[in-house]
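Colleague: have a look at this prediction, sequence included:
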Amino acid sequence: MPKGLFDNKVAIVTGAGSGIGAAIARELGREGAVVVVSDVEAKSSEAVAEEIRKAGGRAEVCTADVADAGAVEALVDFAVKECGGLHLAVNNAGIGGPSEKTGDYPLDGWRQVIDINLNGVFYGLRYQIPAMLQSGGGAIVNMASILGSVGFAKASAYVAAKHALVGLTKTAAMEYATEGVRINAVGPAFIDTPLLSKNLDEETLGQLASLHPVQRLGTAEEVSALTCFLLSERASFITGSYHLVDGGYTAP
């Protein structure tokens, strides 16, 4: 069999039950990784894991709410104990949150977005990094957004969390650069996933597409391609950086 990019590697992907996370989990599986598929929805996680198995890969399921530090610690422990270690991680789980001006933003909505989109990534790093050091090193990708570098009206919590995520990524990467753990962030623009297609009408989707110079939404597979490159040894000299996959959104 041809050698995969991630043979003999164990990977965790959070928010892997659909969309970008599912695409990343499937690509990691195709490239030989043992994939721990994690999401708050066990049913969707199992469906993605079964796709990986049917394609000839190995996948395990571990349900986890990333806003719960104990659940994230248990997820990493699961990977180490059940799969033999941890070498790769994608902290992808996230939510959009309420759409309100900052002066009207609901406090519970703010807390939920920060808990999942920022604290959840910190918890991931907090437990993934020690496990990777014990496994001889590894690579982590934190899923940011174009909104990690620009603003967007009525999305203060999301924008704040994604900006902070980029700073967290850079700091952690500097700390472990000489210890064999690389950490980067990816910033997608608007991607054609169930999160959008199930909640927005065709007119709104068209308006979002028009914001990109390429005049379309991105695909989950396009985000996965960049993410998996950064996880691979092909990106061995890349750490502490923030990579956009945005169809030109931030170019103007």
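Modeller: Done, it's in.
Colleague: hey, let's count contacts and neighbours off CA atoms from now on
Modeller: Will do.
Colleague: longest helix of the protein?
Modeller: Ranked by residue count, the top helix of the chain under DSSP state H comes out as helix 156-176.
Colleague: buried stuff in that helix?
Modeller: Buried residues in helix 156-176, counting neighbours by 16 or more other CA atoms under 10 Å, are found at 156-170, 172-173, 176.
Colleague: past it, which element shows up next along the chain?
Modeller: Once the chain leaves helix 156-176, the next helix or strand it forms, by DSSP states H and E, is strand 181-188.
Colleague: what helices and strands are in contact with that following strand?
Modeller: Helices and strands touching strand 181-188, by 3 or more CA pairs under 8 Å, 6 or more residues apart in numbering; DSSP states H and E, are helix 120-134, strand 138-143, helix 156-176, helix 220-231, strand 242-245.
Colleague: for these, give me TSV that also has distance to residue 252.
Modeller: Output for the helices and strands packed on strand 181-188, formatted as TSV (distance: least, CA to CA, whole Å):
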stretch	distance to residue 252
helix 120-134	29
strand 138-143	23
helix 156-176	19
helix 220-231	21
strand 242-245	14
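Colleague: and of these, who's closest to residue 211?
Modeller: Residue 211 lies closest to strand 242-245 among the helices and strands packed on strand 181-188, at 13.8 Å (CA to CA).
Colleague: residues making contact with the closest one?
Modeller: 145-146, 166, 184-189, 222-223, 226 (CA atoms under 8 Å, 6 or more residues apart in numbering).
Colleague: quick revisit: to residue 102, which of the helices and strands packed on strand 181-188 lies closest?
Modeller: The closest of the helices and strands packed on strand 181-188 to residue 102 is helix 156-176. By CA to CA, the value is 6.0 Å.
Colleague: what angle separates that closest one from strand 138-143?
Modeller: Here helix 156-176 points in a direction 160 degrees away from that of strand 138-143 (axes from the mean of the first three to the mean of the last three CA atoms, to 10 degrees).
Colleague: presented hereafter is structure B, for comparison with structure A:
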Amino acid sequence: MDTKSPFSTVLITGASSGIGEAFAHVAAGEGHPLILVARGEAELHRVRGVVIARYAVPVSIIVHDLSVPGAGDALANELEARKLDVDIIINNAGFGLVGKASELSRQDQLKMIDLNVRSLADITLRFLPQMIAKGRGGVINVASTAAFMPGPNMAVYFASKAFVLSFTDALHEETRGTGVTFTTLSPGPVETGFQRRAGMKQARALSRLIPKTAMAVAQAGWAGFKEGERLVVPGTMNKITAYALRGAPRRMILPVIRRAMGAAKAK
């Protein structure tokens, strides 16, 4: 797969801020045309303006809420109508909520599943056959270190990211030798708008780990993808913590995570 080719078009969801916006700069910096998707029109236009001012690449924007029913069909129809081809997908759109599952809005939690799981799987599966047919392309699915453990007080979010990790691992193996690359990007704490939407305190209150910037995370994910890596966990301490928690007995780690996530909830 020639990921440096300026003819490889990169579609990025959740591209209006944070890691998605950072990915736009990383990919555009290597000459890739972009298709930026998010629900915030003003922010998408802002990102597009900054990117095209810095890089000589075409940038298309699609304003769309990927959590709504039929989102995948609407996105595919829009791409077809504009005659936009997709070679590389970065599924970054997602959100979390802090609190007990019994106390959070059921509809909001189901919407989280629709965005973090259903939309990601839908977009991936729609474009996978054509990638395999072309013998090139790939997908970066953005998960989290939350994917390595259950998350009391953030149960649906942690579970949704566990799906992303499992799903992407499996597709990485299924597409071995096809020219198509699947990479899971699992960052630890990152200072973005995620915390505000989730109802969390600042990321530094969640861990002694040093949060990575959105740009550092995007750069690590992109570099790993180009190397064909199955999994990228930016930061040595994030790697150690993620794998240690994954292997630890759940009876030990569940109370620890419950307390940590309870303390992370904004008052």
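Modeller: It's in. None of the values given here were measured: they were computed from a predicted structure.
Colleague: closest one to residue 89 of the first structure among the helices and strands packed on strand 181-188 of the first structure?
Modeller: With distances scored as CA to CA, the stretch of these nearest to residue 89 of the first structure is strand 138-143 (4.8 Å).
Colleague: helices and strands around that closest one, which ones?
Modeller: For strand 138-143 of the first structure, the helices and strands in contact under the criterion 3+ CA pairs under 8 Å, 6+ apart are strand 88-91, strand 181-188, helix 220-231.
Colleague: the same query, at a cut-off of 6 Å, please.
Modeller: In terms of contact count using 3 or more CA pairs under 6 Å, 6 or more residues apart in numbering; DSSP states H and E, strand 138-143 of the first structure is assigned the packing partners strand 88-91, strand 181-188.
Colleague: the first one against the second structure, how far on average?
Modeller: Put plainly, it is strand 88-91 of the first structure. Between strand 88-91 of the first structure and the corresponding residues of the second structure, superposition yields a mean separation of 0.5 Å, by mean CA distance after the TM-score superposition for the first structure.
Colleague: tell me how far residue 229 of the first structure lies from residue 184 of the first structure.
Modeller: For residue 229 of the first structure, the distance to residue 184 of the first structure (CA to CA, to the nearest Å) stands at 11 Å.
Colleague: of these two, who's got more company?
Modeller: For residue 229 of the first structure versus residue 184, neighbours defined as other CA atoms under 10 Å are more numerous around residue 184 (26 against 13).
Colleague: is it true that the more buried one touches residue 241?
Modeller: Yes: counting by CA atoms under 6 Å, a contact exists between residue 184 of the first structure and residue 241, whose distance comes to 5.2 Å.
Colleague: what about the nearest residue to residue 245 of the second structure once chain neighbours are set aside, how many residues close to it?
Modeller: Among residues not flanking residue 245 of the second structure along the chain, residue 149 sits closest, at 6.6 Å (CA to CA, 6 or more residues apart in numbering). Using other CA under 10 Å as the criterion, residue 149 of the second structure is surrounded by 22 other residues.
Colleague: now for residue 149 of the second structure: what does it line up with in the first structure?
Modeller: Structural correspondence for residue 149 of the second structure with respect to the first structure (TM-score structural alignment): residue 150.
Colleague: next up, the contacts around residue 40 of the first structure.
Modeller: Remark: with contacts taken as CA atoms under 6 Å, 6 or more residues apart in numbering, residue 40 of the first structure is in contact with 63-65.
Colleague: just to revisit the earlier point, which SS class is the match of residue 149 of the second structure?
Modeller: Reducing the assignment to helix, strand or coil with DSSP: H, G, I helix; E, B strand; the rest coil, the entry for residue 150 of the first structure is coil.
Colleague: from residue 84 of the second structure, how far off is residue 59 of the second structure?
Modeller: 11 Å.
Colleague: mind checking which of these two has more residues around it?
Modeller: The neighbour count for residue 59 of the second structure versus residue 84, taken as other CA under 10 Å, is higher for residue 59 (21 against 15).
Colleague: hmm, that one is touching residue 34, no?
Modeller: Yes: taking contact to mean CA under 6 Å, the distance of 4.7 Å between residue 59 of the second structure and residue 34 places them in contact.
Colleague: could you find the closest non-adjacent residue to residue 159 of the first structure?
Modeller: Using CA to CA, 6+ apart and skipping the chain neighbours, the partner closest in space to residue 159 of the first structure is residue 147 (5.3 Å).
Colleague: what is the neighbour count of that neighbour?
Modeller: The burial count for residue 147 of the first structure: 20, using other CA under 10 Å.
Colleague: is it true that it touches residue 158?
Modeller: No: contact between residue 147 of the first structure and residue 158 fails when scored by CA under 6 Å: they sit 7.7 Å apart.
Colleague: on that earlier part again, how far away from the center of its chain is the longest helix of the first structure?
Modeller: Shown here is helix 156-176 of the first structure, whose average C-alpha point lies 13 Å from the average C-alpha point of the whole chain (CA atoms, centre = their mean, to the nearest Å).
Colleague: now do stretch 9-29 of the second structure
Modeller: Using CA atoms, centre = their mean, the distance from the centre of stretch 9-29 of the second structure to the centre of the chain it belongs to is 10 Å.
Colleague: then stretch 123-140 of the first structure?
Modeller: Going by CA atoms, centre = their mean, where stretch 123-140 of the first structure is centred and where its chain is centred differ by 15 Å.
Colleague: list the buried ones in it?
Modeller: Applying a neighbour-count criterion of 16+ other CA under 10 Å, one finds 123-125, 127-129, 131-133, 135, 137-140 buried in stretch 123-140 of the first structure.
Colleague: how close does residue 122 of the second structure sit to residue 23 of the second structure?
Modeller: 21 Å.
Colleague: that should have said residue 116 of the second structure, apologies.
Modeller: In terms of CA to CA, residue 116 of the second structure sits 18 Å off from residue 23 of the second structure.
Colleague: and residue 7 of the second structure, by the same measure?
Modeller: Taken as CA to CA, the span from residue 7 of the second structure to residue 23 of the second structure is 17 Å.
Colleague: likewise for residue 6 of the second structure?
Modeller: 15 Å.
Colleague: who's more crowded, the two?
Modeller: Each of residue 6 of the second structure and residue 23 had its neighbours counted (other CA under 10 Å), and the higher figure belongs to residue 23 (26 against 15).
Colleague: element containing that one?
Modeller: Using DSSP H and E, residue 23 of the second structure sits in helix 18-29.
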